[in-house]
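# have a look; sequence and predicted model below, questions after that.
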Amino acid sequence: MTRYIATFHTHLAALRSSRSLSGRGIAAQMTPVPRKLSSSCGTCVRYEAETPELSLLDRDTEAVYTDEGGKYTLIQQF
C-alpha cells in the first residue's frame, strides 16, 4: 500500500473526496496540508491505497502526492 495526500481548491472538495474514498472502503482522513505543500483551501485528504484512485477524487482536486515519511512526490496536478 502507498500513502497518498490529495490537496484541493475547496474544503467541500476535500470532504466529498474523503467520503468517496471511505465509501469504497479506503480509510481517508482530512487534515491540514503539510507546510511543504501548498493548497488553496489548507485542507488535504490522506489515504492509503494500491493506486492513487484518481477517479474517486472530486473535480476540484488540486494535486496528489505520495507520502514517504514526510518526503512528498507529486504524481498528478490538475
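Looks like it came in fine.

# okay, CA-based contacts and neighbour counts for the rest of this
Will do.

# Thr73 contacts Lys36, correct?
No - with contact defined as CA atoms under 8 Å, Thr73 and Lys36 do not form a contacting pair (10.8 Å).

# these two: who's more crowded?
Counted by other CA atoms under 10 Å, Thr73 and Lys36 do not tie: Thr73 has more neighbours, with 13 against 8.

# take a look at this one as well, against the first:
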Amino acid sequence: METYIATFFSHFGAVRFGRQLREAGIDCALMPVPRQVSSSCGTCVRFTAKPPPPLPAEGDWECLFCQVGNSYMELQSNL
C-alpha cells in the first residue's frame, strides 16, 4: 500500500473527495498541506491505497502526490 496526498483548489473539493473515498471504503483524512507541497486552499486529503483511485475527470483537484519517505513525488496534475 502506498500513501497519497491529493491537493485541491478549494476546501469544498477536498471535503467532497474525502467523502467519495470513504464511500468507496478507503480510509482517508483531511489535513493541512505539507510544507513541501504547495496548494491553493491549504487542505489536502491523505489516503492509503494500491493503486490510487482515479481522480474525478472534472472537479477542483490540483495535484496527486505519492509520499516517498519524508518527501512527495507528483503523479498527476490538473493545472
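Great, that's in hand. This is a predicted model, so every value here is computed, not measured.

# TM value for the aligned chains?
The TM-score (TM-score structural alignment, normalised by the length of structure 1) is 0.93; 78 aligned residues with a CA RMSD of 1.5 Å.

# now do the strands in structure 1.
2-8, 28-32, 43-49, 61-68, 71-77 (DSSP state E).

# check the mean deviation of the third one from structure 2.
In this overlay with structure 2, the average offset of strand 43-49 of structure 1 from its partner residues is 0.2 Å by mean CA distance after the TM-score superposition for structure 1.

# which bit of structure 2 covers that strand?
Taken onto structure 2 by TM-score structural alignment, strand 43-49 of structure 1 occupies residues 43-49 there.

# report the buried residues of the matching stretch.
43-48 (16 or more other CA atoms under 10 Å).

# ok, residues contacting it?
1-8, 10-11, 14, 17-18, 26-33 (CA atoms under 8 Å, 6 or more residues apart in numbering).

# try it again with 10 Å
1-15, 17-18, 21-22, 26-34, 37, 53, 61-67 (CA atoms under 10 Å, 6 or more residues apart in numbering).

# same question for stretch 68-78 of structure 1.
Contacts for stretch 68-78 of structure 1 (CA under 10 Å, 6+ apart): 2-8, 34, 36-37, 52, 54, 59-67.

# now those: which count as buried?
Buried, going by 16+ other CA under 10 Å: 3-8, 52, 60-67, out of those.

# Ser77 of structure 2: neighbour count?
Neighbours around Ser77 of structure 2, by other CA under 10 Å: 12.

# also Arg24 of structure 1?
Counted with other CA under 10 Å, Arg24 of structure 1 comes out at 9.

# equivalent analysis for Gly70 of structure 1, please.
There are 9 residues near Gly70 of structure 1, going by other CA under 10 Å.

# gap between it and Ala14 of structure 1?
20 Å (CA to CA, to the nearest Å).
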